[in-house]
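Trainee: Sharing a model that was predicted from the sequence below.
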Amino acid sequence: MLDEFDVGLLGGFPDHPHCGFETVTYVLPSSKGHMRHEDFLGNKGELRAGDLQWMTPDKGIMHAEMPASREKAHGLQLWINLPKAKKIMAPRYQEIKREQVPHVFNEKKDVEAIVFAGEVFGTKGPIQTEAPVTYIHFILQPGASLEYAVPAGHNTFVYMLGGSGKCTGEAIQAHEAIVMEMDGDGVHLEATSNSNGNSDSDNESEGLEAIIMSGEPLEEPVVQHGPFVMTSKDEIRQTFEDFQFAKNGFENSDTWQFNIGQNRWCV
C-alpha cells in the first residue's frame, strides 16, 4: 500500500500500532515542511526534506508521526509485507538523512537517481531489507529516457510524483501509478520534451519524477486488519489480543502517550 501525504499542523498520525509489515516514510526533497516521530520504546527523531525512515515493527510497535512546521510536510508512506518468520522479531529503524543517500546520474547527466534500496548506475542504496526490494526516486530532464531492469518475477509499480511522459509506452501524469507485468522486461520511462525544442521556452516541460518500487513475492497468505498484517485470521486475533492486553511486544502500549504533537502550535 502506498499513500502520498501532504499534512500541516491540523493533520498528522497520532499514536497507533503496527505489526507484521514495514513502513517506509519518505519526506520528498521538495517538501517545505518536516515531521517528527516517536514510539513507545523511547525512539524519536525528525524527518526533513529528502530524509527517509524504514521502520520494521515486527512483533509490535506503537508510534506517532506528526508535522513539526507551519509549512505542510509532503511525502510518501509505503507498507511492505514481511515474511512470516520475520513478523515476530524485535523492532528496528533505519533512518537515512538526505546527505547519506546516493544521488547518481546516467552518462548523459539527464537522469538523476536517488537510491534508497536496490541498485542503479552501478550504485547500491544504503537500506538493508528483509527481502529483495527496490526503492529508487528518478528525476528525468525534459526529453530524457530511462531503461531500468527489474528482476523477473518481482512485483513492480511506478508512481508518478510530477511532470509528464510515458511509462513503458503508456501516458502517465502526476499522482498516477502503473503496475508492471512480472516478466522481467523492466521499466521504460520517457519525459515529455520541450514543446519547441528550445530550453528557454516559456512552455518548457518540467521533466518527470517517479518512484520505482519492486519486491520479490513472498508467496504466503496475506490477512490484513487495520494496522496488522499477518498470514492467518488466528494470527490476527492473537495480535489484537496482544495489543489489547499490552503483551508479547506491545508492553507499555496501554499507558504510553506521545509528546511530539503536544507543542506543535508553538513552531
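Mentor: On my side now, so go ahead.

Trainee: C-alpha from now on. contacts and neighbour counts both.
Mentor: Noted.

Trainee: what comes into contact with the helix or strand containing residue 116?
Mentor: Using DSSP states H and E, residue 116 falls within strand 111-117. Strand 111-117 is contacted by residues 101-106, 120, 123-129, 133-141, 144-146 when judged by Cα atoms under 8 Å, 6 or more residues apart in numbering.

Trainee: Just give me how far it sits from the chain centre.
Mentor: 13 Å (Cα atoms, centre = their mean, to the nearest Å).

Trainee: How far off centre is the helix or strand that that strand is followed by?
Mentor: Counting by DSSP H and E, the element after strand 111-117 in chain order, helix or strand, is strand 119-120. Mean-position distance between strand 119-120 and its chain equals 17 Å (Cα atoms, centre = their mean).

Trainee: quick revisit: and the strand holding residue 116, what's buried?
Mentor: 111-117 (16 or more other Cα atoms under 10 Å).

Trainee: thinking again about what came up before, tell me the buried residues within the contacts of strand 111-117.
Mentor: 101, 103-105, 120, 123, 125-127, 133-141, 144-146.

Trainee: now the helices: where do they sit in the stretch 101-250 of the chain?
Mentor: Along the stretch 101-250 of the chain, the segments classed as helices by DSSP state H, counting those that start in this stretch run 233-244.

Trainee: And for residue 187, nearest residue in space, chain neighbours not counted?
Mentor: residue 148 (5.1 Å; Cα to Cα, 6 or more residues apart in numbering).

Trainee: for the one you found, what are its contacts?
Mentor: 120, 186-188.

Trainee: How about residue 7?
Mentor: Contacts of residue 7 by Cα under 8 Å, 6+ apart are 67, 72-74.

Trainee: Now render the contacts of residue 148 as JSON lines, adding distance to residue 166.
Mentor: Below are these laid out as JSON lines (distance: Cα to Cα, whole Å):
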{"residue": "120", "distance to residue 166": "20"}
{"residue": "186", "distance to residue 166": "14"}
{"residue": "187", "distance to residue 166": "10"}
{"residue": "188", "distance to residue 166": "8"}
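
Trainee: for comparison:
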Amino acid sequence: MSAAATAEVTVQQRPIVHRTRGSTHGAITRLVSPGDLGEVLKPFIFLDRFEVAAGGEPPRFGMHPHSGIATLTYLMSGQTAYEDTTGEHGARGVLPNGGVEWMMAGGGVWHTGAPENTERVLGFQLWVAMPPELELAEAHSIYLGPEGVPHVGPVRVLLGAYEGKVSPIPAPSNMTYLGVHLKAGETWRFVPPAGHTVAWAAVGEGTLTVPATLRTGDLAVFDDAGGAITFEAQTDTAFVLGSGVQHPHELFMGPYSVHTSEAALHRGQAGIRERAQLLRQQGRM
C-alpha cells in the first residue's frame, strides 16, 4: 500500500447516515422517539433537548409515570427541581448545573421536575431501554452533583466508561454516554469500544465539524461500522454522545412506557396504576 493510501485510511472519518433537528414545542425539542430513530439507536430510544431562558416560562410536567426504561437527565446549565416515588419515601431536591439524574423506572414509578428559571437552563433527557431482567425491577434513582460525575479532559462520563473512568451509575447494558465540552478550535476523537455499532451525537450549543457541520440543536447518527469519530469545535460547544451495542429486543410501547414484550408492558402498566393509587392516598396527585 502506498504512503498516500495509508494516510487516507488513517484520517478516514466515520460517516453520518442521518441527521435531524427534531420537533420543537416550547422549551423542548424532541430529537429521538421510540417509534422513529429510537428503533435505529436502541438502547438509546428517546432524547429531548430542553432550554429555558433566564426568567422564561419553564415547562410544567406534573407527576407522570414510567415503566420499563431508565431516564437520564444531564444539565449543561442551570438547575432543576425534581421529585420521584422511588424507595419508601421517594426523593426530592434540586439538580445543580452539571448534575445527572438517573431514574430506573422498572415495574413502575412516578416523577416530576421543573427547571428553575432564575438562570438559563440547558440540558438533555435520555431514555434507555432495559434488558428483560431489569425492565420490571424495583424502581430506584441516583442523583449526582457535578463533583460526582467522572471527568476526563473535556469529557463527563455520564454512563458507562471512558479512558479508565467509570460512571457511578450502573449501565444496564454495554453502552457509553458522554457529555463533552470543547473550546473553540479544540479537537476530540472518540474511539468506540469493541462491538459498539450504535453511535450518535446531539449538540446542546455551539458548532462542530465531523467533518460535516453540526450546530445547536442538531443530532447526527453515524454508520454502524464502529469506527472512530473526530469532532472539531468551531465555537465553544457542548454536546452529548451515545455509543453502544444494539439492543436486541423489540420495543413494546405504552404511554410513558417501553418494554421488551406485551406481557412485560401489561405488568409495568399495572405497577403504574398501583403506585398512582398510593399517591392519591398520600394526597400527592
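Mentor: Yep, that arrived. What you see is a predicted model; the values in this text were computed from it and never measured.

Trainee: which non-adjacent residue is nearest the equivalent of residue 48 of structure 2 over in structure 1?
Mentor: Using TM-score structural alignment, the partner of residue 48 of structure 2 in structure 1 is residue 3. Residue nearest to residue 3 of structure 1 in three dimensions, not counting chain neighbours: residue 77, with 5.2 Å by Cα to Cα, 6+ apart.

Trainee: Which strand or helix spans the residue sitting nearest the centre point of structure 2?
Mentor: When Cα atoms, centre = their mean is applied to structure 2, the residue found nearest the centroid is residue 126 (2.7 Å). If you go by DSSP H and E, residue 126 of structure 2 is part of strand 121-129.

Trainee: Where does that strand end up in structure 1?
Mentor: Going by TM-score structural alignment: strand 121-129 of structure 2 matches residues 73-81.

Trainee: With structure 2 overlaid, report how far the matching stretch is off on average.
Mentor: Here the mean offset of stretch 73-81 of structure 1 against structure 2 after fitting is 1.1 Å, by mean Cα distance after the TM-score superposition for structure 1.

Trainee: Could you report the neighbour count for the alignment partner in structure 2 of residue 252 of structure 1?
Mentor: Here residue 252 of structure 1 is matched to residue 278 in structure 2, going by TM-score structural alignment. Residues within reach of residue 278 of structure 2, counting by other Cα atoms under 10 Å, total 13.

Trainee: The host helix or strand of residue 278 of structure 2 - contacts with which helices or strands?
Mentor: Counting by DSSP H and E, the element that carries residue 278 of structure 2 is helix 262-281. Contact here means 3 or more Cα pairs under 8 Å, 6 or more residues apart in numbering; DSSP states H and E; on that basis helix 262-281 of structure 2 packs against strand 109-116, strand 252-254, strand 257-259.

Trainee: what angle do it and strand 109-116 make?
Mentor: If you take axes from the mean of the first three to the mean of the last three Cα atoms, to 10 degrees, helix 262-281 of structure 2 sits at 70 degrees to strand 109-116.

Trainee: to the chain's geometric centre, what's the distance from helix 262-281 of structure 2?
Mentor: Helix 262-281 of structure 2 has its C-alpha centroid displaced from the chain centroid by 24 Å (Cα atoms, centre = their mean).

Trainee: Tell me which residues of that helix come out buried.
Mentor: Per 16+ other Cα under 10 Å, helix 262-281 of structure 2 contains these buried residues: 264-269, 271-272, 275-276.

Trainee: would you list every one of the helices in the stretch 1-150 of structure 2?
Mentor: 3-11, 37-41.

Trainee: most tightly surrounded among those helices?
Mentor: helix 37-41 (a mean of 20; mean count of other Cα atoms under 10 Å).

Trainee: name the helices or strands packed onto that helix?
Mentor: With contacts taken as 3+ Cα pairs under 8 Å, 6+ apart, helix 37-41 of structure 2 sits against strand 44-52, strand 198-205.

Trainee: Just send those back as a markdown table, with distance to residue 285 of structure 2 too.
Mentor: Converted to a markdown table, those look like this (distance: least, Cα to Cα, whole Å):
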| stretch | distance to residue 285 of structure 2 |
| --- | --- |
| strand 44-52 | 25 |
| strand 198-205 | 33 |
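
Trainee: sorry, back to before: distance of the match of residue 252 of structure 1 relative to residue 90 of structure 2?
Mentor: To residue 90 of structure 2, residue 278 of structure 2 is 12 Å away according to Cα to Cα, to the nearest Å.

Trainee: next one: residue 243 of structure 2
Mentor: For residue 243 of structure 2, the distance to residue 90 of structure 2 equals 31 Å [Cα to Cα].

Trainee: Kindly report the same for residue 63 of structure 2.
Mentor: Computed as Cα to Cα, the residue 63 of structure 2 to residue 90 of structure 2 distance reads 13 Å.
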